[in-house]
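**Q** any chance you could fold what I've pasted below:
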Amino acid sequence: MEEYLKDISDGKLYSSNDMVKVGCHDCKGCSACCCDMGESILLDPMDVWRLERNLGQSFEQLLSGAIDLHVEDGLILPNLKMAPSATGPKCSFLNEEGRCSIHGFRPGICRLFPLGRNYEGEKLSYFLLTDACPAKNKSKMKVSKWLEMDGVKDYEHFLVKWHSLTKSLRQTMQNYNEEEAKRKNMLFLQMFYFTPVQQENFYDGFYERLEQFERR
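**A** This next block holds a predicted model:
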């Protein structure tokens, strides 16, 4: 494991079949991980697809409310927006009771916390962020159960492909002039976010888009 991971984790890597101490007893009203997160809750195409379907909103409508766009290493990506409140910035989807109003279809990064993802080639593993969650007496849970995602292996395969694509784009963006970077970003956003996947199986639509994008 890289040195920086050793500094923020328990020094172990976990698979989706491993047990890890993350169970926070349904948070019991704690919303610490939903507040003052800046632009860190990045949304991948599956996150947006699930939000669109469950909220009945287009990507453009989400952008006018709970989602922002920001630039990260030259690549434009969407993220959950923090809304101002009396106690400080909090997720736009956090209700007055301090509970997640989209819990059943919350983004992958939200499902993951307090775990992080570690990518090594085609392999995805997880690490536990120490001291990230203030809940006491956490219980052990299997990573796959904690994620609450059907077909975890399919989901992980998608994440690896998405990570590879965005990592490659960040690297190549550094070599583009302003006009080329703008064109590539617009194509990227159009194909993976603005144009909704119509297939009932998200992965079918995603891999079709990925193949088309990589040819252009």
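**Q** rest of the way, CA atoms for contacts and neighbours
**A** Will do.
**Q** now the strands for this structure?
**A** Using DSSP state E, the strands of the chain run over 19-23, 67-72, 75-80, 82-83, 90-91, 115-120, 123-128, 139-142.
**Q** and the fourth one, what other elements does it pack with?
**A** Packed against strand 82-83 by the contact rule (3 or more CA pairs under 8 Å, 6 or more residues apart in numbering; DSSP states H and E) you find strand 90-91.
**Q** that older thread, single out the most deeply packed of the strands of the chain.
**A** strand 90-91 (a mean of 24; mean count of other CA atoms under 10 Å).
**Q** centre of the chain to it, how far?
**A** Distance of strand 90-91 from the chain centroid (CA atoms, centre = their mean, to the nearest Å) equals 15 Å.
**Q** one step back: got a markdown table for the strands of the chain, with distance to Glu178 too?
**A** Output for the strands of the chain, formatted as a markdown table (distance: least, CA to CA, whole Å):
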| stretch | distance to Glu178 |
| --- | --- |
| strand 19-23 | 44 |
| strand 67-72 | 13 |
| strand 75-80 | 12 |
| strand 82-83 | 29 |
| strand 90-91 | 32 |
| strand 115-120 | 30 |
| strand 123-128 | 33 |
| strand 139-142 | 46 |
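**Q** structure for this one too, so we can compare:
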Amino acid sequence: MSPEPEAYIDDSRRLTDDDTFVFACHPGCECFTRCCHDLSLVLMPYDILRLKRRLGLSSGEFLRRYTSVHVGQGSGLPVVTLKMEGADLRCPFLDPGSGCTVYEDRPSACRTYPLARMARRSKEMEGVEEFYFVVREPDCLGFREDRRWSVREWKENEGLGPYNAMNDAFGELLQAKTEVGVGAMDADQIEIFYLGCYDVDGFRASYLEGPSLDRYLEPPEVLEEIARDEEALLRHGMRWVKKKLFQGGCAACGAACGRGAPDDPDGVTPPGR
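**A** Next comes the predicted model:
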């Protein structure tokens, strides 16, 4: 039996906001929810925040229950993926009858599909240059529909604004790592990255309630904001990681200054658990 054809990114056409594509997905499509099976779905920091809040869980509990973590061979950074369930490897948030049960808070990759977002940044450029490619899934029948979208319309319809903004903030952190030339990191440094980017409740406990000296360097109004606003807390966590690891911190200088991070059973969940 020949293997199934694989999805691919069609890079023959680069799309910006005013460019159009044809696509629709709805329960009437024969392939509806087929794409929610047997996939490797990487979760971004904002995806985790939205999902854990939707489910009424702490970030530590959500990460333990629904995700797997590995350290990327190329990046040396922890990568969080959603764990599939059952013999058919379905998304844990898929109801076979009604579809996605977390639709309003579904991850950015699900919202963006059938597009793939590319964000390019450099020292010489302010902000992010954004463009898109179409992702071609061979068994996706949505491309046969007669609904035409502009990229701008698709982004607005799918609520991608806050996801893209937070993903760009995460991208700045990854760029800082590249610019410093940091390769492999030790376990303490990986845990710092995991804490500040993925485990927002663990970071709150460590930064605002634990014996962290870093918070005393912040103005009171900043501490008040991140105490009441989880989005602000996540942004602050990513900035904290950037400063601690890649702007004169432990990874940049080669010192293990992350030692002594809290071991909270409902907070920090070390990668590779």
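**Q** of the strands of the first structure, which approaches Asp204 of the first structure most closely?
**A** Nearest to Asp204 of the first structure among those is strand 123-128; the distance by CA to CA comes to 20.6 Å.
**Q** for the closest one, grab the matching residue range in the second structure.
**A** Here strand 123-128 of the first structure aligns to the second structure at residues 129-134, judged by TM-score structural alignment.
**Q** just name whatever secondary elements the longest helix seen in the first structure is in contact with.
**A** Ranked by residue count, the top helix of the first structure under DSSP state H comes out as helix 152-173. Other helices and strands packing on helix 152-173 of the first structure, by 3+ CA pairs under 8 Å, 6+ apart, are strand 75-80, strand 123-128.
**Q** average distance between the last one and the second structure?
**A** Overlaying the second structure shows strand 123-128 of the first structure at a mean distance of 1.1 Å from the equivalent residues (mean CA distance after the TM-score superposition for the first structure).
**Q** and that strand with strand 19-23, angle?
**A** 50 degrees (axes from the mean of the first three to the mean of the last three CA atoms, to 10 degrees).
**Q** one more: the first one?
**A** For strand 75-80 of the first structure against strand 19-23, the angle between stretch directions is 50 degrees (the same axes, to 10 degrees).
**Q** list of residues touching strand 75-80 of the first structure?
**A** For strand 75-80 of the first structure, contacts defined as CA atoms under 8 Å, 6 or more residues apart in numbering pick out 39-44, 66-71, 91-92, 166, 169-170, 173, 185, 189.
**Q** quick one: distance of it to the chain centre.
**A** Centroid separation for strand 75-80 of the first structure versus its chain: 10 Å, with CA atoms, centre = their mean.
**Q** so that strand versus strand 67-72, what angle?
**A** 140 degrees.
**Q** could you give the angle of the longest helix of the first structure to strand 115-120?
**A** Using the same axes, to 10 degrees: helix 152-173 of the first structure against strand 115-120 is 70 degrees.
**Q** buried residues in helix 152-173 of the first structure?
**A** Val152, Glu156, Phe158, Leu159, Val160, Trp162, His163, Thr166, Leu169, Met173 (16 or more other CA atoms under 10 Å).
**Q** just stretch 7-17 of the first structure next, same as before
**A** Ser9, Leu13, Tyr14, Ser16.
**Q** try stretch 228-242 of the second structure
**A** Applying 16+ other CA under 10 Å to stretch 228-242 of the second structure flags Glu230, Glu231, Leu233, Leu234, Arg235, His236, Gly237, Met238, Arg239, Trp240, Val241, Lys242 as buried.
**Q** cool, stretch 182-196 of the first structure as well?
**A** By neighbour count on 16+ other CA under 10 Å, the buried set for stretch 182-196 of the first structure is Lys182, Lys184, Asn185, Phe188, Leu189, Met191, Phe192, Tyr193, Phe194, Pro196.
**Q** same check, this time on stretch 99-110 of the second structure
**A** Quick answer for stretch 99-110 of the second structure (16+ other CA under 10 Å): Cys100, Asp105, Arg106, Pro107, Ser108, Ala109.
**Q** same question, stretch 54-65 of the first structure
**A** Result for stretch 54-65 of the first structure [16+ other CA under 10 Å]: buried residues Ser58, Phe59, Leu62, Leu63.
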